[in-house]
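S.K.: All I have is the shape, not the residue letters:
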């Protein structure tokens, strides 16, 4: 019997859901590492048909090949449905390029249980650091401002109440939208102190000013490159979040939008495909204002391809 916080009278049964697209060869090692921490690993290939060559034969690894690319939100939801079918009490959501310490799931479940025993409504526990970045938390609290979905341990009861991921967003902002929806339902996200997750952030480009690497607050600043189509989704979905969740989140969304503006501006200025980055931003703004959701339009992809030549 599961209560509203996801606690049970029986031992937890965590299941990992890993989304893949053009799965890299080293995903096999990551899955093996996860498999030692959870009851089952569900790998959902988002339409790239790339899992067959990996030779995943472990009975505790369930592979699902989607016929077409439907976006990370839909792929995650397919994995969640399968995890529910397998009797999961908790779900660990993971990107294909993320790796966790060997005791992470056990420690996350223990932390989650302690918080629930104190009466907190816990949406998820996530790592305190990913890549080279310490997770930004609300000042004076252990609550991450905008936790990425990779590395989160979520009670299945939370998904049952709040719902899964918003498939209209396709990619980018999917985790943020879930965070805002869960918080609106009275849940909070927590970091697991001391837990580090290896996570790919994209190609690092130094921010140069007058030929010197920019240093702010004692730290050298870099821009992490993403392809123009990702810029489109980030900009579009950033506007959509305002439409969906502005009530009660004005300050939070303002800070996030300013950060997005900075990242997008750096992409336009620093990237070798700056023309395509600019076009992606313009199209993302237009579609976001019109609430045109789902997969990036083909005409936008063609415009980006022309600008990248």
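M.R.: On my side now, so go ahead. On a predicted model such as this, the values are computed, not experimentally measured, just so you know.
S.K.: switch to C-alpha atoms for all contacts and neighbour counts from now on
M.R.: Fine.
S.K.: can you pull out the helices in the stretch 1-150 of the chain?
M.R.: Assigned by DSSP state H, counting those that start in this stretch, the helices in the stretch 1-150 of the chain fall at 27-35, 72-85, 104-117.
S.K.: Equivalent analysis for the stretch 151-300 of the chain, please.
M.R.: Going by DSSP H, counting those that start in this stretch, the stretch 151-300 of the chain shows helices at 156-162, 174-184, 228-245, 250-270, 274-289, 298-308.
S.K.: Now for the chain: which strand has the highest residue count?
M.R.: strand 188-199 (DSSP state E).
S.K.: Run the angle between that one and helix 174-184 for me.
M.R.: On the basis of axes from the mean of the first three to the mean of the last three Cα atoms, to 10 degrees, strand 188-199 is oriented at 160 degrees to helix 174-184.
S.K.: Pull out the buried residues from strand 188-199.
M.R.: Buried positions in strand 188-199, judged by neighbour count with 16 or more other Cα atoms under 10 Å: 188-192, 195-199.
S.K.: Check stretch 45-54 too.
M.R.: Quick answer for stretch 45-54 (16+ other Cα under 10 Å): 45-47, 49-51.
S.K.: Adding distance to residue 34, write the buried residues of strand 188-199 out as CSV.
M.R.: Output for the buried residues of strand 188-199, formatted as CSV (distance: Cα to Cα, whole Å):
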residue, distance to residue 34
188, 25
189, 22
190, 21
191, 19
192, 17
195, 15
196, 15
197, 13
198, 13
199, 15
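S.K.: Tell me the one of the residues you listed nearest residue 68?
M.R.: Among the buried residues of strand 188-199, residue 199 lies closest to residue 68 (Cα to Cα), at 25.4 Å.
S.K.: The structure to be compared is supplied as follows:
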């Protein structure tokens, strides 16, 4: 299945010679809705194979079963998005695929997305960039954060895993996703590990990923919307479990990479702190969320790992 020719210093080369058949899309699924059918329809014509990993779904099973003839279906007990993606990535590695496109079930991949990502990988490789992954330029119309430019290419700061085109050489060089993170920060840990190894995530111009924003609530005081620089403030509402993982895994990331990637860690901490501040201040169930966040920080400091006790 391999079609890569050539390479660059650092072990991860450009995608010279890669075609659609050499890319495997891996979709992590848990209790999906009908939108999963649209995602598969989006991506199936752009890659050689779609691997759907059902992570212990209890609902939406009819949606998953209805896709059997279009995807390779893998079922496993609920273990989190990292374990689900790793199951599909392992299949891609055994297939000798050149790259993996990782996706959430609520994403949308427009026509030409994979071709544009591969073209960016090829061009960056030709310019001597040791590419760890290729990220979209925007998520649902919101520009992706960048961290400067390298040889004419925008460097992605902390890209989400959904929509990420990762050369299989990256996984062979540094290992698979860290399953101990379970859900949140899985992509950030991969990025930090790549940066520490000298591998660089780049952005593909024109790649626009549609991605679900979750439950986003407005910031209000006294019944009135709060604005900053003329823009209304809002925040993503999450369950206590999710906030626990965000706080714990953020703490683990900070401890693990503060020395090797201090600027990256500091910027990520600042952005996460702002999101947490809004959520923990204005959420209707802020008491539960504060307790979950404190528990997460405590466990992160103590080095506790894996599923929440």
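M.R.: Now that the structure is in, tell me what you want to look at. If you're wondering where the values come from, they're calculated on a predicted model, not measured in any experiment.
S.K.: mind putting the helices of the stretch 151-300 of the first structure in JSON lines, mean neighbour count and distance to residue 126 of the first structure included?
M.R.: Supplementary listing: the helices of the stretch 151-300 of the first structure in JSON lines, determined by neighbours: other Cα atoms under 10 Å; distance: least, Cα to Cα, whole Å:
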{"stretch": "helix 156-162", "mean neighbour count": "18", "distance to residue 126 of the first structure": "15"}
{"stretch": "helix 174-184", "mean neighbour count": "20", "distance to residue 126 of the first structure": "12"}
{"stretch": "helix 228-245", "mean neighbour count": "22", "distance to residue 126 of the first structure": "22"}
{"stretch": "helix 250-270", "mean neighbour count": "15", "distance to residue 126 of the first structure": "19"}
{"stretch": "helix 274-289", "mean neighbour count": "21", "distance to residue 126 of the first structure": "29"}
{"stretch": "helix 298-308", "mean neighbour count": "14", "distance to residue 126 of the first structure": "34"}
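S.K.: Mind checking those for the one nearest to residue 148 of the first structure?
M.R.: helix 174-184 (5.8 Å).
S.K.: what range in the second structure matches that closest one?
M.R.: The aligned range for helix 174-184 of the first structure in the second structure is 186-196, by TM-score structural alignment.
S.K.: how big's the offset between that stretch and the first structure?
M.R.: Following the fit onto the first structure, the mean deviation recorded for stretch 186-196 of the second structure is 0.5 Å by mean Cα distance after the TM-score superposition for the first structure.
S.K.: Which residues does that stretch contact?
M.R.: 82, 132, 158-161, 170, 174, 177-179, 200-201, 253, 257, 260-261 (Cα atoms under 8 Å, 6 or more residues apart in numbering).
S.K.: Spatially nearest residue to the residue sitting nearest the centre point of the first structure, not counting backbone neighbours?
M.R.: What sits nearest the mean C-alpha location of the first structure, by Cα atoms, centre = their mean, is residue 149, with 3.5 Å. Leaving aside its sequence neighbours, residue 149 of the first structure sits nearest to residue 175 (Cα to Cα, 6 or more residues apart in numbering; 5.3 Å).
S.K.: do the same with residue 295 of the second structure
M.R.: residue 244 (6.7 Å).
S.K.: which ones are touching the counterpart of the one you found in the first structure?
M.R.: Taking TM-score structural alignment, residue 244 of the second structure has residue 232 as its aligned residue in the first structure. The contact partners of residue 232 of the first structure, taken as Cα under 8 Å, 6+ apart, are 280-281, 283-284, 296.
S.K.: let's go with 10 Å and repeat that
M.R.: 172, 238, 264, 276-285, 287-288, 296, 300-301, 304 (Cα atoms under 10 Å, 6 or more residues apart in numbering).
S.K.: again with residue 7 of the second structure
M.R.: Contacts of residue 7 of the second structure (Cα under 10 Å, 6+ apart): 13-16, 122, 125-126, 128-130.
S.K.: try 7 Å this time
M.R.: By Cα atoms under 7 Å, 6 or more residues apart in numbering, the contact list for residue 7 of the second structure reads 13-14.
S.K.: Need the counterpart of residue 265 of the first structure in the second structure.
M.R.: Using TM-score structural alignment, residue 265 of the first structure lines up with residue 277 in the second structure.
S.K.: actually residue 111 of the first structure, not the one I wrote
M.R.: Checking TM-score structural alignment: residue 111 of the first structure goes with residue 120.
S.K.: Likewise for residue 130 of the first structure?
M.R.: So residue 130 of the first structure corresponds to residue 139, using TM-score structural alignment.
S.K.: Give the burial count for its match, as a bare number.
M.R.: 22 (other Cα atoms under 10 Å).
S.K.: Same check on residue 134 of the first structure?
M.R.: The burial count for residue 134 of the first structure: 13, using other Cα under 10 Å.
S.K.: List the contacts of it.
M.R.: So residue 134 of the first structure contacts residue 128 (Cα under 7 Å, 6+ apart).
S.K.: if I look at the closest residue in space to residue 263 of the first structure that isn't next to it in sequence, how far off is residue 130 of the first structure?
M.R.: The shortest distance from residue 263 of the first structure to any non-neighbouring residue, by Cα to Cα, 6+ apart, is to residue 223 (7.1 Å). In this view, residue 223 of the first structure and residue 130 of the first structure are 16 Å apart by Cα to Cα, to the nearest Å.
S.K.: Same question for residue 301 of the first structure.
M.R.: When residue 301 of the first structure is compared with residue 130 of the first structure (using Cα to Cα), they lie 31 Å apart.
S.K.: so what corresponds to the residue nearest to the centre of the first structure in the second structure?
M.R.: In the second structure, residue 149 of the first structure lands on residue 161 (TM-score structural alignment).
S.K.: right, and that match touches residue 102 too?
M.R.: Yes. Under the criterion of Cα atoms under 7 Å, residue 161 of the second structure makes contact with residue 102 at 6.1 Å.
S.K.: where's the residue lying farthest from the centre of the first structure relative to residue 262 of the first structure, distance?
M.R.: In the first structure, residue 210 marks the outermost C-alpha relative to the chain mean, sitting 35.0 Å out by Cα atoms, centre = their mean. Residue 210 of the first structure sits 19 Å away from residue 262 of the first structure, taking Cα to Cα as the criterion.
S.K.: Residue 5 of the first structure too?
M.R.: Taking Cα to Cα, one finds residue 5 of the first structure at 37 Å from residue 262 of the first structure.
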